[in-house]
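Colleague: I'd like to go over a predicted model; first the sequence, then the structure.
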Amino acid sequence: MGAGPQRSTTCCRARMKRPARPSRRTTHCAPPSRSIQPARRTTSISSPSVWTTRISSLHWRSPTSASPRSARLLRQRGIVLAMKGDFQTAQSSFDEAATRSPDDGLSYVALGLVYLQMGRTPEAVATLRARRRRSPDDALASWFLGEALYRSGAQPGSKEEIEALQALNSAVDLQPDLLQAHLLLAKMLQRNDRLDEALEHLKQALALDPDNAATSYQLAQVYRRQGKTREANELFAKVRDIKADDRDELTRSGLLRIVREGRR
């Protein structure tokens, strides 16, 4: 009789000493959900990589409505692609933008610039010539048309050179801060022995960017031809290994100018 209750107490004590089993509801080493992950560090919108990435995302949501806004998005996407060197796809974007909004002159100008970069000079000339004919006060169309005609091999005194000079003069009259238009104009005037006129455009280019090596190089050439040896040698000493034809620089400055005009 006495042993029975003792066994019962021992059994109860043993049960009490057993560790509690973990609840089935408990999660083991659950990874933190996305909602409680630490906030990512943000980058300024002015960062080129962020700007490029954001506009590049338009590739996945291509506009379908034939509206000026959709044309603008296509143009912005084309600019990013061109800056990345994907000129073939950029050309398609600019072409579609121009089709969607025929009044969007910047898309035609960008299309002509990309044709020029791809070596499709006749198409560049045709596109830019048509744009300038439709809008004579388009400074960028005039600038790029002058570039396209010059690269097409326009010879001194030819009708192509005359058209190029007229287009470049129009460009700098409309927008005097187009440095590269001044430089090309000076180069073409110089080869026609119009040194005084070339010198005026080079001085304007120098005022826009005093540190521009291409301007100093051309200026030195003009001074040398005018017999100003000392001035020429001083400028030649400042510049080394200047490329006479920098297509990449034209593309960069041209596209950035299109972006600036598009924000107005």
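Modeller: Arrived safely. Just so it is clear, the structure is predicted and the values come from calculations on it, not from any experiment.
Colleague: from here on, contacts and neighbour counts on C-alpha atoms
Modeller: Noted.
Colleague: Give me the neighbour count for A181.
Modeller: A181: 28 surrounding residues under other C-alpha atoms under 10 Å.
Colleague: Surely it is in contact with A167?
Modeller: No: under the criterion of C-alpha atoms under 8 Å, A181 makes no contact with A167, lying 9.6 Å away.
Colleague: what touches both of those two?
Modeller: Shared contacts of A181 and A167, defined by C-alpha atoms under 8 Å, 6 or more residues apart in numbering, comprise W143.
Colleague: mind checking how far Y217 is from F236?
Modeller: 6 Å (C-alpha to C-alpha, to the nearest Å).
Colleague: between these two, which one's more packed in?
Modeller: Y217 (22 against 18).
Colleague: for the more buried one, what are its contacts?
Modeller: L235, F236, V239, I242.
Colleague: Secondary structure and distance to T127 for those - can I get that in CSV?
Modeller: Shown next, in CSV, are the contacts of Y217 (DSSP: H, G, I helix; E, B strand; the rest coil; distance: C-alpha to C-alpha, whole Å):
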residue, secondary structure, distance to T127
L235, helix, 38
F236, helix, 38
V239, coil, 36
I242, coil, 30
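Colleague: Need the buried ones from these selected in ChimeraX.
Modeller: Per 16 or more other C-alpha atoms under 10 Å, the buried members of those correspond to this ChimeraX selection:
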select :235,236,239
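Colleague: which among the contacts of Y217 gets closest to V172?
Modeller: I242 (23.4 Å; C-alpha to C-alpha).
Colleague: L106 touches G262, doesn't it?
Modeller: Yes: the criterion here is C-alpha under 8 Å, and L106 meets it with G262 at 7.3 Å.
Colleague: who's more crowded, those two?
Modeller: Neighbour totals were compared for L106 and G262, and L106 leads with 24 against 15 (other C-alpha under 10 Å).
Colleague: quick one: that one from R240, how far?
Modeller: As judged by C-alpha to C-alpha, L106 and R240 stand 35 Å apart.
Colleague: And P122, by the same measure?
Modeller: 33 Å.
Colleague: Please say which of these two ends up with more neighbours.
Modeller: P122 (15 against 10).
Colleague: If we ignore the residues flanking it in sequence, what's nearest P63?
Modeller: S70 (5.3 Å; C-alpha to C-alpha, 6 or more residues apart in numbering).
Colleague: Helix or strand: which one has the one you found?
Modeller: When elements are assigned from DSSP states H and E, S70 belongs to helix 68-84.
Colleague: Buried residues, that helix. List them.
Modeller: Those would be 68, 70-83, for helix 68-84 by 16+ other C-alpha under 10 Å.
Colleague: what's the answer for stretch 124-136, then?
Modeller: Along stretch 124-136, these residues count as buried under the neighbour rule (16+ other C-alpha under 10 Å): A124, V125, T127, L128, R129, R131, R132, P136.
Colleague: What of stretch 140-159?
Modeller: 140-150, 152, 154.
Colleague: Next: stretch 82-101.
Modeller: 82-83, 87, 90-91, 93-98, 100-101.
Colleague: Over to stretch 257-264?
Modeller: Buried residues in stretch 257-264 (16+ other C-alpha under 10 Å): I258, V259.
Colleague: swap in stretch 166-176?
Modeller: Applying 16+ other C-alpha under 10 Å to stretch 166-176 flags Q166, A167, L168, N169, S170, A171, V172, L174, Q175, P176 as buried.
Colleague: Check it against this one:
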Amino acid sequence: MREKFFWVTCSSLLLMTSARPAPQIKNRPEIEQHYKKAQEALRAEQDAIAIREFRAILRLDPGNASAHANLGVIAFTEKDYAQASQEFRAALKLQPLLWNARAFLGMSELRLGHRAQAQPLLEESFKNVQDGSLKTKVGMDLITLYYQSKDLNQAVDVVRVLARIRPEAPDVLYTAYRTYSDLAARSLSALAQVAPDSAEMHQILAQALASQDNFPGAMAQYRKALETDPQLPGVHFDLGQVILANSQEEPARKEAEKEFALALAADPTNADSEYMLGEIEWLRSNPQGALERYSHALLFRPDFVDAHIAAGKALTSLGRPAEALAHLREAVRLDPQNEVAHYRLAQAHRRLGREPDAEREEATFRKLRDSHEPVRALFEQVQERPVMHQTIGPNEPQ
């Protein structure tokens, strides 16, 4: 659907409004007929007829701001930005608070290369436009301006607003990814210049190496970070994770266990460290010990999805599938797209002899697994992983 029709749809209540009180408008029935014909022409994508009808309205009612605004949107859609700007200015002269018209005027001025004029119009209208689609277009233009002026902090503020109003829009998600990535790159560059041998720089290098599966290199960088600043928050936990990622044999478990214990000493309510200590107990084939740790993690963070899944897994292993259901159902409620949660829930149902429920959850698991597979490798590469997620073992039936 084209933008001009969008404007008429959103502004139909404004079309009959002029800068003068309604009783002063003459020929209202005739104006209404022209409006009806203009709307029909827009639906049929007959621009010339729509323009003619809006011009007829202005001859009958020169103070009709919405007729100017509609003409402006037609011109904008046809990329005649100079004409669009002229029409929007005429509309705003009559009704200064037509925020949609102000937004389109800002977008028109930007496309004419008038950045200085466009920016305040876009900033003001972005705060006031109510329609999500138009607000997104204005926000995208603002982000372009902020990028050109190298003001990424302002761009981030706009991204946050767009993410709230259109959280699943691909263009918004891509823009958010790009903006945050560029802001991170800029911060890294600044850190490298002002403190190239700081604990934080070693921490970043460790994270980069870990993302490339260079776990020995990551461990070395985390240890350098701790040598530089033994109190650096989060490093003991991160080091414990890469130790386990590098090896899950008992010597590595003991080494990682020490790091998670140090993390808990610094923060006794650290749910992530409790959870990872539970994972170590699970690796030791100690489901009861693992369950105790997972339960502690959930005391500190009741919405910890992986801890719920792990607790359900441990309870099922201990022959307590009825208790496992509560944790696994909560995991599914918190994260309906988590395929492992559905898989473990199917296992618990099967242990209880609820075959139809088990088959339903297995079907959901397979559907999610298949839908996630094409992007799994990319997702695992770019996502931030604060803890090791629950997985399904290679020897488990799928």
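Modeller: Sure thing, it's come through. Please read these numbers as outputs of a predicted model, since none were measured by experiment.
Colleague: related to what we said a few turns ago, so which of the contacts of Y217 of the first structure persist in the second structure?
Modeller: On the basis of both residues aligned by TM-score structural alignment, their matches' C-alpha atoms under 8 Å, what survives of the contacts of Y217 of the first structure in the second structure is L235, F236, V239.
Colleague: Let's have the residues you listed in a markdown table, adding distance to P63 of the first structure.
Modeller: Shown next, in a markdown table, are these (distance: C-alpha to C-alpha, whole Å):
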| residue | distance to P63 of the first structure |
| --- | --- |
| L235 | 51 |
| F236 | 51 |
| V239 | 47 |
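Colleague: Among the residues you listed, which one sits closest to T64 of the first structure?
Modeller: Taking C-alpha to C-alpha as the measure, T64 of the first structure lies nearest V239 of these, at 50.3 Å.
Colleague: So what does that closest one match up with in the second structure?
Modeller: Alignment note (TM-score structural alignment): V239 of the first structure maps to F365 of the second structure.
Colleague: cool, L206 of the first structure as well?
Modeller: Under TM-score structural alignment, L206 of the first structure pairs with V332 in the second structure.
Colleague: okay but that match is in contact with A341, surely?
Modeller: Yes: between V332 of the second structure and A341 there is a contact at 5.9 Å, judged by C-alpha under 8 Å.
Colleague: Please identify which of the two sits among more neighbours.
Modeller: Neighbours were counted for V332 of the second structure and for A341 using other C-alpha under 10 Å; A341 has more, 31 against 19.
Colleague: Skip the chain neighbours and tell me the closest residue to Y223 of the first structure.
Modeller: Y223 of the first structure's closest residue in space is A232 (C-alpha to C-alpha, 6+ apart), at 5.2 Å.
Colleague: A198 of the first structure: what's it in contact with?
Modeller: L185, A186, K187, L189, Q190, V222.
Colleague: still on that earlier bit, nearest to R15 of the first structure among the contacts of Y217 of the first structure?
Modeller: I242 (91.7 Å).
Colleague: Mind telling me what element the residue nearest to that closest one when sequence neighbours are not counted is part of?
Modeller: Spatial nearest neighbour of I242 of the first structure, chain neighbours left out: A214 (6.5 Å); criterion: C-alpha to C-alpha, 6+ apart. Using DSSP H and E, A214 of the first structure maps to helix 213-225.
Colleague: So what's the gap between that helix and the chain middle?
Modeller: Centre-to-centre, helix 213-225 of the first structure and its host chain are 29 Å apart (C-alpha atoms, centre = their mean, to the nearest Å).
Colleague: One more: stretch 144-162 of the first structure?
Modeller: 25 Å.
Colleague: Ok, stretch 364-372 of the second structure next?
Modeller: Relative to its parent chain, stretch 364-372 of the second structure has a centroid offset of 22 Å by C-alpha atoms, centre = their mean.
Colleague: about what we covered before: do you know how far the residue nearest to P63 of the first structure is from Y115 of the first structure?
Modeller: For S70 of the first structure, the distance to Y115 of the first structure (C-alpha to C-alpha) stands at 22 Å.
Colleague: isn't A310 of the second structure right up against R293?
Modeller: No: at 10.0 Å, A310 of the second structure does not count as touching R293 under the criterion of C-alpha under 8 Å.
Colleague: residues contacting the residue mapped onto E279 of the second structure from the first structure?
Modeller: Aligned counterpart of E279 of the second structure in the first structure: E147 (TM-score structural alignment). By C-alpha under 8 Å, 6+ apart, the contact set of E147 of the first structure is A164, L184.
Colleague: Of the contacts of A198 of the first structure, which are reproduced in the second structure?
Modeller: The contacts of A198 of the first structure retained in the second structure, by both residues aligned by TM-score structural alignment, their matches' C-alpha under 8 Å: L185, A186, K187, L189, Q190, V222.
Colleague: Show me which of these are buried.
Modeller: The buried subset of those - by 16+ other C-alpha under 10 Å - is L185, A186, K187, L189, Q190, V222.
Colleague: Please narrow those residues to those residing in helices.
Modeller: Among these, the ones falling in helices (DSSP state H) are L185, A186, K187, L189, Q190, V222.
Colleague: What lines up with the second one in the second structure?
Modeller: In the second structure, the residue equivalent to A186 of the first structure is G312, according to TM-score structural alignment.
Colleague: how close does its match sit to L134 of the second structure?
Modeller: 46 Å.
Colleague: Repeat that for P170 of the second structure.
Modeller: 16 Å.
Colleague: I figured I243 of the second structure was touching K258, is that so?
Modeller: No: using C-alpha under 8 Å as the test, I243 of the second structure is too far from K258 to be in contact (10.8 Å).
Colleague: List the buried residues for stretch 120-134 of the second structure?
Modeller: Here stretch 120-134 of the second structure shows L121, L122, E123, S125, F126, V129, L134 as buried, counting by 16+ other C-alpha under 10 Å.
Colleague: Closest to S47 of the first structure out of the contacts of Y217 of the first structure?
Modeller: Taking C-alpha to C-alpha as the measure, S47 of the first structure lies nearest I242 of those, at 29.4 Å.
Colleague: that older thread, the match of L206 of the first structure and H296 of the second structure, how far apart?
Modeller: V332 of the second structure is 20 Å from H296 of the second structure, by C-alpha to C-alpha.
Colleague: Same question for Q231 of the second structure.
Modeller: Taking C-alpha to C-alpha as the measure, Q231 of the second structure falls 24 Å from H296 of the second structure.
Colleague: cool, and P321 of the second structure?
Modeller: Taking C-alpha to C-alpha, one finds P321 of the second structure at 20 Å from H296 of the second structure.
Colleague: With A75 of the second structure instead?
Modeller: Using C-alpha to C-alpha, we find A75 of the second structure at a distance of 63 Å from H296 of the second structure.
Colleague: can you check A65 of the second structure too?
Modeller: From A65 of the second structure to H296 of the second structure the distance is 64 Å (C-alpha to C-alpha).
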